[in-house]
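Trainee: Any chance you could fold what I've pasted below:
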Amino acid sequence: MPLPRNSASTTNSYFVSHELCWAKTTRDGSPGINVRDHCMNVGCVAEKMLDLVPGRMREKRLPQGIAALAALHDVGKVSPGFQSKCSQWLVRHGLVGRVNDLWPADHAKVSQWTVEQILGKPGLREWAAIIGAHHGKLKGRLSEEPWEDERQRLARELIDAFGPLPDKPADDAVLWFVAGLISVADWMGSDERRFPQEARWNLNERRRQAGEALRSQGWKRLSVRQPLSFQQLFPSCATANRLQEAALEVIVRPGVYVIEGPMGCGKTEAALAAAYRLLSAGQATGIYFGLPTQITSNRIHERVQPYVERISPDAEPVHLIHGSSWLMDASPPVEPGMAGPDGEAAEHAHAGRSWFASQKRAILAPFGVGTIDQALLGVVAARHFFVRQFGLAGKVVILDEVHTYDWYTGTLLDVLVKRLRELDSTVIILSATLTEERRRSLLGLDEGQPVSPRYPLVSGVDGRLVEKTCEAEGSKTVCVNSHTDRIRAEDVMSQARLGACVLWIRNTVEEAQETYRVLQGARAEGGPPVALLHSRFPYFRREQLESDWMERLGRDPARRPGGCVLVSTQVAEQSVDIDADLLVTDLAPTDMLLQRMGRLWRHERSRRPVSRPEIWIQMPPLDVAQVSALSVDELLRALGRSARVYSPYVLARTFLLWSGRPSLVLPDDIRPLLESTYADPDSESHALSELKKRLDQDREKMARTALNATAVWSIPALADEEEVQTRYGACKMAQVLLVRRIEPVDARTVRLELLDGSNVTASEGGWSLETAKALHRNIARVPRGAVKGLLANQPGWLKSQVYQPTAIGILRHDGALVGAEAGTDTGLSYHPDEGVRIRRDRVRLEPWEEDEYLD
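Mentor: Next up is the predicted model:
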């Protein structure tokens, strides 16, 4: 019951023993589990999690008191500001009107204050700060808060149970690792299915339940079959090739490594084989495979899953992580308890569900595949960035196609690699088209330090620089056909009619859609099929198209059409197993052109309808001699829309290098072409010099902005979403839910017929995994500017199921999409073979919004 105090203050006249303070509410809003029991549960989970941390990191890097810190995370709930949030609790204890809610209600900040008082030394304040951050972001400091004596009494009980707090400062890598562990322990310790609110267990029983909770999530020491040969790891490979042998020779301990080799030479298998060696030796705890786009992540996931099943007898499914991958999960394995009326605590509970029931789980699972953005969010000021650092610690992190990133994302990548090494992870970087300068940066070498110019090459730093060269497995001569006139759809269709499977890559969605329509106009009835791939389809339709065409144009000849044209954006540029007979492409930087060529004659075939591998490049309408006479504006106009996607300077340099070139030999010409494209020439025209100056300024700005984004101690945490801070100047995107019909059921509920024909009921305030999945499968991404007028009045039922800004588009019979309010004209339309189309006569976009191309 309330205990009196000698004070005239209404707020301080009464305090409540911590045993009577609630931590979570029940479903009906009544006080539930008390603060002490919840803190004990979380401390026990943290103990079990620490048992799974590799011994070398636990013994060399982690101080005492981690479990105690985790237990102390919610002592701040013993405070009048927090307790007064539950009206039933106030009534139960006769404190209505006696304990007011004027005191700070931010219990995480109060916890930070109490722990800071216990630690005492100013140099230890960071330990208290990470407790205050357990809801995902750093807090400021308090100067006073009532009921401190009760919080101190609870803290002493917890410290008696879990041991003394840290007594020494730690570096950022350790601090954020521990912060991540505390947040995850809190989520798992809040799972009511494992820790019922009514349970009153002793400490030993709580520890037993904590162990069960971890095992139910697949958290256990990884079991690895050994020894396995290369063929046992990859049954389709009889033996390791020369590059794969070099990788196994170099990658023998944790470090940072770069594997460089031509497209399609088996770099993925080389990295996975090296990862298996480290897992077998107990030098790694799992694998995360990061790629640049959703489609590349999906394809690699299909290859990694059987590999994991071969190496581990009790492997969990390989989790996939990107903006849409959570749709593959079956059910949410964690159900955090109700946080009561505390808005931030409720948001934290949602975050726990989000991490365990969504794509983010791949970061925490032993084996995960996803976009590199998900790893980069671990080093920028995004909510719960430290959970990602915790999840990647000790793993083999494989980063593919790193050449695709600009200086902003590249700078973040350098920071990530450094932090991963501090977390005892191994980083393996794969690329076919890396410059020597970029390789030095990724390996952490000094500028100008000599490195081998050979290719293919495996290099690494594990305390010293190690380099191993090898001979390429073979060579391929590719005919280069540069077109300064517009490439005619009829010419492309003629090749398809002769039986060629043509891949035509455009640099923007808009141009890809235009090309598809022109090709359809040139296609005679019964002629070769024409298809389109890009990122502006709803998820269910994109999944259908990708699966169909990756299979048709893959290794197996059984479904290969007798001629076709697949039009695509950059989603088919790299890390996908597409084998084209002829490649048609817009001008792009040299490294991107080389990557696109990796889809050309990718597999050995006994017969092809064309006599040689050939690439047609759509060049700007110029000849080389004209470039030196053009002004900057004239050159930009000539480069067209592609100059809004890629650096105009690099495009111009690529144009000069590739124009008139009749052929190239792969892989012999890869390194020389790359270095020539990015080398500083002795002299250039005025326009090129000006564009180079702008590029250098942009790079400096991007690098500075990226480093600012990593200042996690000093800037507010932004949304935990891809592209929010991981891509520079990326076109801001929004979502459109595509439906056929919406029928009101009552004031809070609607019945929907979705674009894919499914029917669901959605209610305001009633989140359902099944409903959320159904809606997300019918969502397409578009430039935010195309729907900004439709985002203001998002209905409550939609907000309850979809947490990102989402407009509604109702499909009419003519393909037009209208808004939910009185059939508002959106200026958008939809076609199942073209995706969402933006009608430029109805929708005005800024230049930077016109050409979204990121996946």
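
Trainee: Going by C-alpha atoms from here, please, whenever you check contacts or count neighbours.
Mentor: OK.

Trainee: all strands in the stretch 151-300 of the chain, in order from the N-terminus.
Mentor: 256-260, 287-291 (DSSP state E, counting those that start in this stretch).

Trainee: Kindly reformat those as JSON lines containing distance to R193 and mean neighbour count.
Mentor: JSON lines is the format used below for those (distance: least, Cα to Cα, whole Å; neighbours: other Cα atoms under 10 Å):
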{"stretch": "strand 256-260", "distance to R193": "41", "mean neighbour count": "26"}
{"stretch": "strand 287-291", "distance to R193": "29", "mean neighbour count": "28"}
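
Trainee: residue contacts, the one residue sitting closest to the centre of the chain?
Mentor: For the chain, the residue sitting closest to the mean C-alpha position, by Cα atoms, centre = their mean, is Q374 at 2.6 Å. Residues near Q374 by Cα atoms under 8 Å, 6 or more residues apart in numbering: I321, H322, K360, I363, R388, E722.

Trainee: hang on, the second one packs against Q359?
Mentor: Which is H322. Yes: in this structure, H322 is within contact of Q359 by Cα atoms under 8 Å, at 6.1 Å.

Trainee: buried set for the biggest helix by length in the chain?
Mentor: Taking DSSP state H as the criterion, the chain has its longest helix at helix 686-709. Residues of helix 686-709 classed as buried by neighbour count (16 or more other Cα atoms under 10 Å): A687, L688, L691, K692, L695, R699, M702, A703, T705, A706, L707, A709.

Trainee: Here is a second sequence; please produce its structure as well for comparison:
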Amino acid sequence: MEEPREGLGGRLVGPVRSVWAKHDRDTEGWLPLWRHMADSAAVAGLLWDNWLPENVRALIAKALPGGARDARLLCVWLAAVHDIGKATPAFACQVDQLADRMRAEGLEMKTRRQFGEDRRIAPHGLAGQVLLGEWLEERHGWTARQSGQFAVVPGGHHGVPPEHGQLNDVYDRPHLLRTPGPSGKLWRRVQEELLDACSEEYRVGARLCAWRAVVLPQPMQVLLTAVVIVADWIASNPDLFPYFPQETRGGEERVAAAWRGLRLPSPWWAEEPVGDAQELFASRFDLPPGAKVRPVQEAAVRLAREMPVPGLMIIEAPMGEGKTEAALAVAEIFAARSGAGGVFFALPTMATGNAMFPRLLDWLDRLPAQEGARRSVLLAHSKAALNDEFADLLRAGRQTIAAVDVDAEAERWRPSDERRSAPAELIAHAWLRGRKKAMLSSFVAGTVDQLLFAGLKSRHLALRHLAVAGKVVVIDEAHAYDTYMSVYLDRVLSWLGAYRVPVVVLSATLPAARRRQLAQAYAGAGGDAAGFDSVDQSVTYPLLTTVTPGQAPVVEGPGASSRGGEVRLERLDDGQMVLADRLAVELDGGGCALVVRNTVRRVLETARVLRERFGDEAVTVAHSCFIDVDRAAKDADLLERFGPPEKADGRRPVGPHIVVASQVAEQSLDVDFDLLVTDLCPVDLMLQRMGRLHRHWRGEGQAERPARLRTARCLVTGVDWRGEVPAPVRGSVAVYGAYALLRSAAVLLPHLDGPKRPVRLPDDISPLVQGAYADAPVGPEEWSGAMAAARERHERHRADQAGRAEVFRLDAVGRPGRPLIGWIAAGAGDADDTRAGRAQVRDSKESLEVVVVQRRADGSLATVPWLGGGRGGLELPQDRPPAPAAARAAAGCGLRLPIQFSHAEVMDRAIAELEELYVPAWQVKDSHWLAGQLILALDADCQTRLAGFSLRYSETDGLEVTGD
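Mentor: Okay, here's the model as predicted:
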């Protein structure tokens, strides 16, 4: 049934109504182009009114003479005309019966076969950009430069703005846009009728003259493109917008029903919190009775309120000073003042993302209730569905996207009993799932890769920019990102500054030069002002730095809390037996020690020796080569036994007990030990490790610790100290490089030699870090030759990292008015949260991830036997998909194979061997947990061979690799 003559369709008669936009080969249903244009425009208007955050709307409005009114008109109009390129022979010929319908109306065209491959030169997005540009220039007197900045939005609505060469190819082949001869005039008339009708229906005709003088900044072009993409995707969903001839409703009813069926959560409308910092923190966080906000937290709240407009805030403070809580408090103030509609908390690893997610939910629970508010939340990493808290939200928020009967009442959404209660509903919205849409959720905790992808030339990059542009962005552990990642981070910060996105950067401390780089990247063109000298000249610690684009930064040292203390450093010769002997002395009266090694191999070697000396029950191992469920259990166990006294009361070992860990112990674990032994590492990481030493008070004067261990001590090993220049062990050099290790040793010498002055926390944190990362020489004169050689290698490596990162890095923000043509030319394709995808923004070789299962004696497969909750030993049949519970349990046993398997030849051989266990029954849609996964089957003794290596796995020690 045809649409009643109303709205856009009511303005059109004749051949134009035969032009098609959508077709379903299964049902033979179809959708006229005018109907899809009207649907898209209506959705864009609803997105503008009900979904886009206020700061995004304000940014678009700022560039237009009519402000917010013009911005909405432009957004709706661009959504309406985005598919005008479908009114071309190159597109219309694709479905014979629909092309015949158009031919019957006089719109002649070649068949698809007659066009051949030539047709692909004019995909409908590219054709749409050409047609819209022509219309603006020929009918309204615009120049090509003026039209390009608007027409590029339809041109890029399939994720990739066109390049100049592609546009020239279309200009050279006009037959792809209009059939030559008399029929070409009818094609032109149809195209102009559609564009004229959209201009009239969406009331932009009278504004085109004013818009002709507009200089549209590139960030606004990106945001408009992203909104059009979202509107197009929603309007293209046949469950929401059914095809003809089944559709019988008018336009308004059709759109209203679709919007009820979609039920997108609205953005967060933050209100400026009242009261002082103490009142704010007491209402948002679980403060112990009588606890006072710390100076850093109080200063961060005050500065956030004093900034002329929200911008960048860098918070540098010691471990345990409450930087996370400060960031969330500042985010709330920034959101209220800027109109941001959510928060993205970017963390260095999946493990830290998992740890942050429940804290984010708890904070959301405590925000002021907003009647009827539904807040979309996301845990953003590749294994988020295995996180129990996020999985609960997925189940509770599950909804089928389907058209709603217009005559029926809208279904009332009710939370399930298993979902957490909250003043406002927290949901993982069904439509927002998937790698390209998920980041559009309002509240996100995830890996920093998701943020770095915004600086990577990749398809649908505009959607990632829309996702971050509407939020306050928090970047945690900023010191943890190497040169390669920093190249992307700095470029992303420059775009965030252009979008006026509020950003909070957290770090225990930053090298002064790096602090300035971050500040100048965000400030953009204003970042070279002399006022930025204060950013890298301050020696105060803790330190807060704020940047408002166009103004000089503000630097303030709020002072530290009374927390802290002294740590005495000692050298310890390397050697497993040396370590065992020393620990036997130190732990003679009990106590808990943490031994941090720089490689997994050293962790396992150390644990083996210590177990022989102290017994199996006295040694715990923690490193990155555990299956996912075991790694999560390890973190939980460490927190339970070695966490804060109020949380681990009664469960802390009396001792002696030793935890042997890799770098997983450095961050995001609130654990506390009596003694620390650590391999030499870069000094900022050394300080992070020290943050696990005497982290909490245990009785007056630490009286609850063994008498020998009441003074905090750190034994530095992993080095041959006997030579003229210290020689770190090979594994440490491979991980960190000799230069960083030597400079770390050099700045620590005053604490290791002579009077052995203790490291005072937090007073010595900044001097140590600045000394290690400055350009000035450090260390004894006799080190100078080794230091110079190490520096040369270090600089070559950094230059290599920066050069390789530049290959796919997004260009800087272009001058205002420059169209986004070629914006992501020579890009990386799709950016996704796979190991290969993450390798694009991290300087790491692509590594293999496997799912670990066990092969029984009879050849059958099962989940590994030690999994708790009844998940161990579940059958994994090979002739059919496993039961959902078994498949999810198996998927939770993901394991990243170590560096040995990242070398090209070894990786190829390993993949070939792993693919021998290919189970076709697991590749179906209903078995999504295991589809496409590489399966590593262990024998009954949890051992196997792979690519010439022997692999052994245990619940206590994780993966051990020996062999070639």
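
Trainee: After superposition, what's the TM-score, could you say?
Mentor: Superposed pair, TM-score by TM-score structural alignment, normalised by the length of structure 1: 0.82. Supporting alignment: 790 aligned residues with a Cα RMSD of 3.9 Å.

Trainee: Contacts only, for M733 of structure 1.
Mentor: R781, V782, P783, R784.

Trainee: secondary structure class for the second one?
Mentor: What DSSP: H, G, I helix; E, B strand; the rest coil gives for V782 of structure 1 is strand.

Trainee: For R596 of structure 1, see how far away A780 of structure 1 is.
Mentor: Counting by Cα to Cα, to the nearest Å, the gap from A780 of structure 1 to R596 of structure 1 is 26 Å.

Trainee: okay, now whatever residue of structure 1 lines up with Q943 of structure 2: neighbour count?
Mentor: In structure 1, Q943 of structure 2 lines up with A816, judged by TM-score structural alignment. Close neighbours of A816 of structure 1, defined as other Cα atoms under 10 Å, add up to 19.

Trainee: Now that A816 of structure 1 has come up, it's in contact with Y830, right?
Mentor: Yes: when contacts are counted by Cα under 8 Å, A816 of structure 1 is listed as touching Y830 (6.4 Å).

Trainee: quick one: contacts of stretch 517-530 of structure 2?
Mentor: Taking Cα under 8 Å, 6+ apart as the rule, stretch 517-530 of structure 2 contacts 312, 490-491, 493-498, 532, 535, 547-552.

Trainee: hmm, which of the residues you listed are the buried ones?
Mentor: Using 16+ other Cα under 10 Å, the buried ones in the contacts of stretch 517-530 of structure 2 are 312, 490-491, 493-498, 532, 535, 547-549, 552.

Trainee: quick one: secondary structure of P333 of structure 1?
Mentor: coil.

Trainee: Enumerate every residue touching it.
Mentor: Q217, F356, A357.

Trainee: Show only the entries of these found in helices.
Mentor: Those of the contacts of P333 of structure 1 lying in helices (DSSP H): F356.

Trainee: Would you mind putting the contacts of P333 of structure 1 into CSV with distance to W176 of structure 1 alongside?
Mentor: Below are the contacts of P333 of structure 1 laid out as CSV (distance: Cα to Cα, whole Å):
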residue, distance to W176 of structure 1
Q217, 22
F356, 20
A357, 23
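
Trainee: Surely V610 of structure 1 is in contact with R497?
Mentor: No: using Cα under 8 Å, V610 of structure 1 is not in contact with R497; the gap is 11.5 Å.

Trainee: Have a look at these two and say which one is more surrounded.
Mentor: Per other Cα under 10 Å, whichever of V610 of structure 1 and R497 has more neighbours is R497, with 20 against 14.

Trainee: mind listing the helices in the stretch 1-150 of structure 1 by residue range?
Mentor: 35-51, 55-60, 66-71, 80-83, 87-92, 107-119, 125-132, 148-162 (DSSP state H, counting those that start in this stretch).
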